[in-house]
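**Q** Got a predicted structure here, sequence first:
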Amino acid sequence: MSDQLRLILFDVDGTLVDSQAAIVSSMTSAFDALGLPAPARPAILSIVGLSLPQAMACLAPEQESGTQNRLVEAYKHSYHQTRLALGAAHSPLFPGARELLDALHAVPHFLLGVATGKSKRGLDGLIEAHGLEKYFVTRQVADHHPSKPHPSMIDAARAETGVRACDTVMIGDTSFDMDMAAAAGVPGIGVSWGYHPPQSLTRAQHVIAAFDDLPKLLNEIWT
């Protein structure tokens, strides 16, 4: 592998952190607050990765846009309050995530970034809670982009870092992440431990079963 700059982008929920309990709880609270029946857990997890307006449109398609907007705000409030109360325990890192980030961050020509459906407030809070400030040179969030699978997040991360598409990878747990990678013309690497089943990651060029598998795979991709 040469010392050409490489950009390694990560999804967050379901890839680096296990936030499913917080997401399901906050989504249920949002529907309860408006007196609506809450979606089932599998339905909630199926929309993880989408920006909130798109997620609510999927979960409550029979509701008018005003109600969907109120659901979005109720979810944001519940999620924020729970995160403030629980800190890092709100969305714990998956075992091995920090060790992987340390190993990749130590490689001088690797640049790490995030492309997430979270808001800037949500991502900043999570990074602060886990002490991840040093790792990510680019942070792409839902506030500034169309929802996944639009390629805007990856395009912006590449523009910020000056890294070519062939020297960029996108790592995530959902079909939205893999579709976004394909739309941006970069390799998508799926993870098997997230919220979409591995068999749904049809546009992934690779799927890994453990964080330890990633460094070797990157070496194969970029050799």
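**A** Looks like it came in fine.

**Q** Every contact and neighbour count from this point should use C-alpha atoms.
**A** OK.

**Q** Distance from the strand or helix carrying Gln68 to the middle of the chain?
**A** If you go by DSSP states H and E, Gln68 is part of helix 65-86. Chain-centre distance of helix 65-86: 18 Å, with CA atoms, centre = their mean, to the nearest Å.

**Q** Could you pull out the strands in the chain for me?
**A** Under the criterion DSSP state E, the chain contains strands at 6-10, 110-115, 136-140, 168-172, 188-191, 206-208.

**Q** Show me which residues of stretch 157-169 are buried.
**A** 157-158, 161, 163-165, 167-169 (16 or more other CA atoms under 10 Å).

**Q** Which residues does the helix holding Gln68 contact?
**A** 22-23, 26-27, 29-31, 33-34, 52-53, 56-57, 60, 90, 122 (CA atoms under 8 Å, 6 or more residues apart in numbering).

**Q** got the contact list for the nearest residue to Arg203 once chain neighbours are set aside?
**A** Closest residue to Arg203 in three dimensions, ignoring its sequence neighbours and counting by CA to CA, 6 or more residues apart in numbering: Met178, at 5.6 Å. With contact taken as CA under 8 Å, 6+ apart, Met178 is in contact with 149, 170-172, 188-190, 201-204.

**Q** Out of those, who's the most crowded?
**A** Neighbour counts for the contacts of Met178, by other CA atoms under 10 Å, peak at Gly172, which reaches 33 neighbours.

**Q** Contact partners for it?
**A** 10-12, 14-15, 178, 188-191.

**Q** any chance of the contacts of Met178 in a markdown table, with distance to Leu214 too?
**A** As requested, those are exported to a markdown table (distance: CA to CA, whole Å):
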| residue | distance to Leu214 |
| --- | --- |
| Pro149 | 23 |
| Met170 | 12 |
| Ile171 | 10 |
| Gly172 | 12 |
| Gly188 | 12 |
| Ile189 | 9 |
| Gly190 | 10 |
| Leu201 | 17 |
| Thr202 | 19 |
| Arg203 | 18 |
| Ala204 | 14 |
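
**Q** can you count the residues close to Pro187?
**A** Pro187, neighbours per other CA under 10 Å, totals 22.

**Q** putting a second one here so we can go through both:
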Amino acid sequence: MSYSLLLFDYDGTLCDTRAAIKYSLRRTFQEFGYSKPVEPALRAVVQQGLPLAATLLGLHPAGTGPLPATWTETYRRIYRAEAEQLVRPFPGAQQVLAAAVALGCTVVVISNKGLAILENSLARLGLREYAALVLGDDPTATAPLPLKPDPALFTQRIQPRFPQFTSSSTLMIGDTATDLQFAQNCGIAACWASYGFGHAAECAAFKPVHRISSLTELLPLLTQ
């Protein structure tokens, strides 16, 4: 199968953001006067790849109601000002994106992360130039962005932008069950980045078409 539209997840697929995410979550709880989440809880919630609001709520005691928007705003402020510098691209990230573009593929980066943080991070790491489109959560947008695993992210935001590509020529590359469920919901092939953050058993249950243990293993899929 030849793929020409590549949808890359950011956290855990292109970039190792674990240290930045955990730092920001601990600091957010600290700032609101709560005990810092412990490592097992942090690891479990990062493995899921959920939207930020759900991640924060998941770390609260059972039965906690919806959190005020100030929680997500505070997390993003801390992440942007203090934690983003901890982010590192996975080995081969720039090489793979450059090779994909050179082969004529169109690259889209999609994430449940805030769009401003996502754009700034990709630019700082020298990866933004390879992406034809970057999609992330933008609280200032008139119409909220559907977040993974909602297939509306694909049908309403990606397909209209790139109508020349079919579902069969589209590949989702991601590391969590959320990414793989998104691909399944969209009816597109999935490549599981098993080196990332996802829980192995949960990801394997989605039976992704491809599995890679490093980013550079993606290259042969693009030249088949």
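**A** All right, it came through fine. What you see is a predicted model, and the numbers here were worked out from it, not measured in a lab.

**Q** After superposition, what is the TM-score?
**A** In this superposition the chains share a TM-score of 0.86, using TM-score structural alignment, normalised by the length of structure 1; 212 aligned residues with a CA RMSD of 2.0 Å.

**Q** Pull up the gap between the residue lying farthest from the centre of structure 2 and Ala83 of structure 2, please.
**A** The outermost residue of structure 2, judged against the average C-alpha position, is Gly33 (28.8 Å), by CA atoms, centre = their mean. Gly33 of structure 2 sits 20 Å away from Ala83 of structure 2, going by CA to CA, to the nearest Å.

**Q** Ok, Phe197 of structure 2 next?
**A** Distance from Phe197 of structure 2 to Ala83 of structure 2, by CA to CA: 18 Å.

**Q** biggest helix in structure 2 by residues?
**A** Ranked by residue count, the top helix of structure 2 under DSSP state H comes out as helix 18-31.

**Q** Just tell me the aligned range of it in structure 1.
**A** Using TM-score structural alignment, helix 18-31 of structure 2 lines up with residues 20-33 of structure 1.

**Q** Please identify the buried residues of that stretch?
**A** Applying 16+ other CA under 10 Å to stretch 20-33 of structure 1 flags 20, 22-31 as buried.

**Q** what does that stretch contact?
**A** 13-14, 37-39, 41, 44-45, 71-72, 74-76, 78-79, 82, 90-91, 195.

**Q** out of those residues, which are buried?
**A** So, by 16+ other CA under 10 Å, the buried ones in these are 13-14, 38, 44-45, 71-72, 74-76, 78-79, 82, 90-91, 195.

**Q** Do a quick rundown of the helices in structure 2.
**A** Using DSSP H, helices in structure 2 cover 18-31, 39-48, 52-58, 69-78, 93-102, 115-124, 152, 177-186, 200-204, 219-222.

**Q** how about these in TSV, adding distance to Asp138 of structure 2?
**A** Output for the helices of structure 2, formatted as TSV (distance: least, CA to CA, whole Å):
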stretch	distance to Asp138 of structure 2
helix 18-31	18
helix 39-48	20
helix 52-58	12
helix 69-78	12
helix 93-102	24
helix 115-124	5
helix 152	15
helix 177-186	19
helix 200-204	27
helix 219-222	31
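
**Q** Out of the buried ones among the contacts of stretch 20-33 of structure 1, the closest to Leu126 of structure 1 would be?
**A** Leu126 of structure 1 lies nearest to Ser91 out of those, by CA to CA, at 7.6 Å.

**Q** That closest one -> structure 2?
**A** In structure 2, Ser91 of structure 1 lands on Val87 (TM-score structural alignment).

**Q** again, but for Ala181 of structure 1
**A** So, by TM-score structural alignment, Ala181 of structure 1 is matched to Ala183.

**Q** Kindly provide the distance from its match to Glu39 of structure 2.
**A** For Ala183 of structure 2 relative to Glu39 of structure 2 (CA to CA), the value is 29 Å.

**Q** Check Pro68 of structure 2 too.
**A** Taken as CA to CA, the span from Pro68 of structure 2 to Glu39 of structure 2 is 24 Å.

**Q** One more: Ala116 of structure 2?
**A** Counting by CA to CA, the gap from Ala116 of structure 2 to Glu39 of structure 2 is 27 Å.

**Q** Gly104 of structure 2 too?
**A** Counting by CA to CA - Gly104 of structure 2 and Glu39 of structure 2 are separated by 42 Å.

**Q** Also Gly12 of structure 2?
**A** For Gly12 of structure 2 relative to Glu39 of structure 2 (CA to CA), the value is 17 Å.

**Q** and what of Ser24 of structure 2?
**A** Taking CA to CA, one finds Ser24 of structure 2 at 13 Å from Glu39 of structure 2.

**Q** repeat for Ala19 of structure 2
**A** From Ala19 of structure 2 to Glu39 of structure 2 the distance is 11 Å (CA to CA).

**Q** just Leu59 of structure 2 next, same as before
**A** 11 Å.

**Q** Then Pro160 of structure 2?
**A** Taken as CA to CA, the span from Pro160 of structure 2 to Glu39 of structure 2 is 41 Å.
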